[in-house]
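Peer 1: Fold the following and give me the result.
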Amino acid sequence: MSQSVADHLLGRLRAWSVEHVFGYPGDGINGLIAELGKAEGPHFVQSRHEEMSAFEAVGYAKFSGRLGVCLATSGPGAIHLLNGLYDAKLDHVPVVAIVGQTHRSAMGGSYQQEVDLHSLFKDVAGAFVQTAMVPEQFPNLIDRAIRTALAERCPTAVIVPADLQEADYSPPGHAFKQVPSSPPGLGAPLVVPRDEDVARAAEVVNAGEKVAVLIGQGARGAVDEVVELAETTRGGIAKALLGKDVIGDEQPFVTGSIGLLGTRPSWEMMRDCDTLVIVGSSLPYSQYLPPFGRRAVQIDIDPHMIGMRYPTEVNLVGDAAETLRRLLHRLRNRRGEAGPERWRERIETSVREWWTTMDQQAHVPADPVNPMLICNELSSRLPENAIVTADSGSAANWYARHLKFTSGMRGSVSGTLATMGCGVPYAIGAKFAHPDRPAIALVGDGAMQMNGLAELITARRYAREWSDPRLVVCVLHNNDLNQVTWELRAMGGSPRTPYSQDLPDVSYAGFAASLGLGAETVQAPEAMGPAWDRALAADGPFVLDVHCDPDIPPIPPYVESGQLTDMAKALASGDPDGFALMTKGLRTKLQEFISPHR
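Peer 2: Next up, the predicted model:
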């Protein structure tokens, strides 16, 4: 009995242990959709929009550590995938996009839904994008797409014309210009730096009295080694946003996030350290790193990302865990030495004060709910195996600063693309990666209106497949595109512009309830904690619609003079909320200076 190309392709995905394909049907992939209905897998997860399919594949890959796969039809379906695939590219996530194309006989004829997909994908999936023209190109095309995505941690794309999907499959032969393939699997090498480079790095670190460590998602497999580095040097650990969940905040020397959304302890540590060690991070905000001239070492598996954020003295290209183990063998143990111990004590004192300050800021009076209180009340209630996603916008500020993760919790954001609309689909992807763990999405009302409302339908549809059906979507409801509003004020010197920033008022709880989901509206600060309790105890997806104050400012750990000038200009230009934001901003910032520890 003959086998179609579509059937062979799906079988090859199964051989690669692909369990889920996130997609949306269309006639450009009819052959694949028909075979998915007959096949034993992968499981097809239907989103409400192809962009959501791509985001769900990214969320799945981020939280599973495995390959994400998305599927879309030709033309508009393929175009819709782009934003999610760019998110994968910029955050270094392995995703394969499989897309349809018009029949081969019509290609080049300006046929319906014919788009030059190779050109379309050549930037976002430039590491590997190919169009299949004959059956014999498989399985090589799909194998190379997967191997490249996994090896380079990037998106790749395979374009399969609709008629080819239905054609009989014939394997490549032992013949000229036929390309075979090997069995699925990726024998990734262990990359380690040269011994002489490790010795140079050790000399730099050993000379330091005040060591700061910055980690990103690339340190995920090196937690024990990073902690030992901090203990040996008596330094502290700051975390880039994508590394927030790498090491738990229960460690007293973990200063938390860094950058625009970072903490004051991280900023102070970077300002005052004499030595910096960067592990698996490409944090772009160099102004939040130490002043130029401090000694620095960087460790990264990707040589393309080395030495591009800070003028590092020694760069070590290699696996983070193995490289750190080799470095640790050469480091002096600074435990008990006066200078490093004073540095460590200073870091730990700053961290204790910071968490007190965060609690105080969360309880600054607001109208009606302080948005910081949302994450403050969640933090102590987070299940130990929780997965948290945050959408881009002011929600990411509170996620970065107020959530105290413990070891084992997971969390992520759109780190580099910083795209709106990823929070809910990320959480859905997380539920397919870990159906036995609760997921929580923190989403602004702008992102919720953009695409989160529709994707609640997807959550409802698949919740019964998850052994732990809890998926809590918390909407920060302030009827304002809040992050952009603050950027207009602080970076553009512009007052708030209601015509562009105001959002239509929507009952997010009402919409969720109309779908049969659990839902609750929160309009008072004293109701926030009990509402989280009920949402986290629910037996299915739940929406918290929290009416929060748009005038509570996402103040960075260090306010530059230019930002103050622009803010003053915005207020002087007649910002409609000027008086409220000035008084609430001052009251919030003052909490840093009235801590009982100071």
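Peer 1: From here on, just use CA atoms for contacts and neighbour counts.
Peer 2: Will do.
Peer 1: Name the residue closest to the centre of this protein, please.
Peer 2: Geometric centre of the chain, nearest residue: residue 413, 3.0 Å, by CA atoms, centre = their mean.
Peer 1: Let me see the contact set for it.
Peer 2: By CA atoms under 8 Å, 6 or more residues apart in numbering, the residues touching residue 413 are 241-242, 389-392, 396, 422-423.
Peer 1: One more: residue 495?
Peer 2: Here residue 495 is in contact with 488-489, 569-571, 573-576 (CA under 8 Å, 6+ apart).
Peer 1: Most neighbours among those residues, please name it.
Peer 2: residue 489 (24 neighbours; other CA atoms under 10 Å).
Peer 1: That one belongs to a helix?
Peer 2: Yes: when DSSP: H, G, I helix; E, B strand; the rest coil is applied, residue 489 is found to be in a helix.
Peer 1: pretty sure it contacts residue 497?
Peer 2: No: at 10.0 Å, residue 489 and residue 497 do not qualify as touching, with contact defined as CA atoms under 8 Å.
Peer 1: Could I get the contacts of residue 495 in a markdown table, plus columns for distance to residue 30 and secondary structure?
Peer 2: Rendered in a markdown table, the data for the contacts of residue 495 read as follows (distance: CA to CA, whole Å; DSSP: H, G, I helix; E, B strand; the rest coil):
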| residue | distance to residue 30 | secondary structure |
| --- | --- | --- |
| 488 | 46 | helix |
| 489 | 50 | helix |
| 569 | 57 | helix |
| 570 | 54 | helix |
| 571 | 57 | helix |
| 573 | 57 | coil |
| 574 | 57 | coil |
| 575 | 54 | coil |
| 576 | 53 | coil |
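Peer 1: I have a second one here; can you model it like the first so I can compare?
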Amino acid sequence: MTDLVADALVARLRDWGADRVFGYAGDGINTLLGALQRSRAPEFVSTRHEELAAFMACGHAKYTGRVGVCMATQGPGAIHLLAGLYDAKLDRRPVVAIVGQVVSTALGSGYLQEVDLHALFKDVCGQYVQTVFAPEQAMMALDNAMRTAIATSTPTCLIIPHDVQQAEMPDELEHSHGVVPSAAVSAKARISAPDEQVRRAADVLNAGERVALLVGRGAAGAAAEIAQVVDTLGAGVTTSLLGKPVLDEGEPWHTGVMGHLGTTASAELMTNCDTLLIVGSNDPWTEFYPAPGQARAVQIDIQPRVIGAKYPVEAPVVGQAAQALSALSALLERKQDRRWQEQVHQWRQRWQEDAERRAAADTTDANPEAVVRALSDHLPADARVAVDTGSSTYWYARHLRLPPGVPAHLSGYLASMGCALPYGVAAKLDAPQRPVVALAGDGAMQMGGLLELITIADRWRSWEDPRFVVLVLHNADLTEVSWEQREMEGNPRFTASQDVPRFPYADYAELLGLHGIRLTDSAEADDAWRKALAADRPTVIEAVVDPGTPLLPPLMPESKTDKVLGALDREGATAARERVTDQRRHEQD
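Peer 2: Predicted coordinates for the structure are as follows:
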């Protein structure tokens, strides 16, 4: 049988090392699905919705560092991919979307499910979006989509009309004008920081007396070099949310995550430093940086376009983090005065005590801070963690201590709900011998998580390690938005928009043949994690928690505090008001 274009494309995906294709069936990709069936590799992973397929492809890229591939039919299938692809674009992860299209002879006729896919994808896949109109074009277009995704760390898109998928693929391409040969190869450059940039950075840092580091995910693999700089300069360190897995938060100079969902220690560090070294971070929470003019700044990044984009930088350094920091360390002068670092240690200790106190607070139902904090004592050293958007993100940022080397991913810049379960599935399919833990609120769970529990129930028996633990923070409230309404608008909680319907998450897990655990008291959290991580199948922990636990920024100004308290007064939320007042009092002591 002569290979079709679809067969050749699937074979080319294998050449690129694609392990699996995440997608949902539809007639616009039937020929491609047939080719995947015949080839048996890459594996086709059927999700419950195309959006979840794109999130899985993005999750695959985040956990593996390799290109994630997703597939959908034309029209609604293609449209549904957008949220996951934007997640990949904003968090800079390589993903290739392969999308069907109506037959090429019908384009422009207003055909059934005909959508202008170039217009649809031109922003999210702006680096490369191409329709294949001829067999001779197919390999070149796929190669360019893969190469561009790798080179730019962004999503790309290949649109293939149904009739082109069905066309016969020539055994050899004709060597002639207009036929462009290509190869399934790519390579990455090593970018070394120029010596003059490193010297200028050293001058700024050596002149500083109160040095702080802001570390992002671009510093991954440079933990030893960061520790050396910190030791030499007597510095303190905070991380962006995406940078949390880069460093061991047990270090005495580590103040935790920065920003709205960060720690008071990190807020103090940024408020009081006179010199800032930004490494591999483009964190958007600019109000939590030092005030402009307060600190002289050095920034190390592999991407020139982000340097100085969030804070005025005096000494830019373009290069890979580990190399640049190693070169920088050789030029730094050891600071003998350690009073600044001692102050950092005190801020960190105060935050640890405050975090423990917050988690121990009595609440209606379980305290969500205590439930997530308890995971720190049980998280396996080889686990992979997926975090959804919402209150679970706050408690992850502030309370969960990751063992060194444990990856954790979330929707960073898009901050899209519904990502944790598809991320977790992608992580598990890549490494079925490793346990996975996913953290989600009930709103995120109802947005997409319940659907992907069906996928987990369908697949778990083939996993070498069956452990896949899903924590659902069940409080019947879109909690993060409720607190944003109070803090940003001064409005009381809007019931019509914020209520999340009650749902029996643990019972639903049991219905699917999984394990379900329901807890309503903080004291039950340790036992729940212990049982879930010893179970012989995936487990849903349904933690019925208090929505009145404050989701507020560290060192919140009085003007915002007054807004929040006024909103809570209009709600009659006495207990939540007391919690806010108590937190503010401890921050000010």
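Peer 1: Relative to residue 366 of the first structure, how far out is the residue nearest to the centre of the first structure?
Peer 2: For residue 413 of the first structure, the distance to residue 366 of the first structure (CA to CA, to the nearest Å) stands at 26 Å.
Peer 1: The corresponding residue of the first structure for residue 451 of the second structure: neighbour count?
Peer 2: Matched to the first structure by TM-score structural alignment, residue 451 of the second structure sits across from residue 454. Residue 454 of the first structure is flanked by 18 other residues according to other CA under 10 Å.
Peer 1: Please confirm that residue 454 of the first structure is located within a helix.
Peer 2: Yes: per three-state DSSP, residue 454 of the first structure lies within a helix segment.
Peer 1: these two touch, right, it and residue 421?
Peer 2: No: with contact defined as CA under 8 Å, residue 454 of the first structure does not reach residue 421; the gap is 11.1 Å.
Peer 1: which ones are touching residue 450 of the first structure?
Peer 2: Listed by CA under 8 Å, 6+ apart, the contact set of residue 450 of the first structure reads 420-421.
Peer 1: err, residue 304 of the second structure, not the other one
Peer 2: Residue 304 of the second structure neighbours (CA under 8 Å, 6+ apart): residue 318.
Peer 1: What separation do you get for it and residue 510 of the second structure?
Peer 2: In this view, residue 304 of the second structure and residue 510 of the second structure are 51 Å apart by CA to CA.
Peer 1: repeat for residue 586 of the second structure
Peer 2: 42 Å.
Peer 1: Now tabulate the contacts of residue 495 of the first structure in JSON lines and tack on distance to residue 167 of the first structure.
Peer 2: Shown next, in JSON lines, are the contacts of residue 495 of the first structure (distance: CA to CA, whole Å):
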{"residue": "488", "distance to residue 167 of the first structure": "55"}
{"residue": "489", "distance to residue 167 of the first structure": "58"}
{"residue": "569", "distance to residue 167 of the first structure": "66"}
{"residue": "570", "distance to residue 167 of the first structure": "63"}
{"residue": "571", "distance to residue 167 of the first structure": "66"}
{"residue": "573", "distance to residue 167 of the first structure": "66"}
{"residue": "574", "distance to residue 167 of the first structure": "66"}
{"residue": "575", "distance to residue 167 of the first structure": "63"}
{"residue": "576", "distance to residue 167 of the first structure": "64"}
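Peer 1: What is the nearest of those to residue 190 of the first structure?
Peer 2: residue 488 (46.5 Å; CA to CA).
Peer 1: how about residue 253 of the first structure, what's its partner in the second structure?
Peer 2: Using TM-score structural alignment, residue 253 of the first structure sits opposite residue 253 in the second structure.
Peer 1: Name the nearest residue to its match, ignoring sequence neighbours.
Peer 2: Take residue 253 of the second structure and drop its neighbours on the chain: the residue closest to it by CA to CA, 6 or more residues apart in numbering is residue 236, 4.9 Å away.
Peer 1: so where do the helices sit in the stretch 351-500 of the second structure?
Peer 2: Taking DSSP state H, counting those that start in this stretch as the criterion, the stretch 351-500 of the second structure carries its helices at 368-375, 391-399, 420-430, 442-444, 450-459, 479-484, 495-498.
Peer 1: quick one, which of those is nearest to residue 330 of the second structure?
Peer 2: helix 391-399 (32.9 Å).
Peer 1: Need the residues that contact that closest one.
Peer 2: Taking CA under 8 Å, 6+ apart as the rule, helix 391-399 of the second structure contacts 241, 244, 256-257, 261-263, 355, 368-369, 372-373, 376, 387, 439-441, 473, 479-480, 551.
Peer 1: Flag every buried residue along it.
Peer 2: 391-399 (16 or more other CA atoms under 10 Å).
Peer 1: before we move on, what about stretch 521-537 of the second structure?
Peer 2: Across stretch 521-537 of the second structure, burial judged by 16+ other CA under 10 Å covers 521-522, 524-526, 528-529, 532-533, 535, 537.
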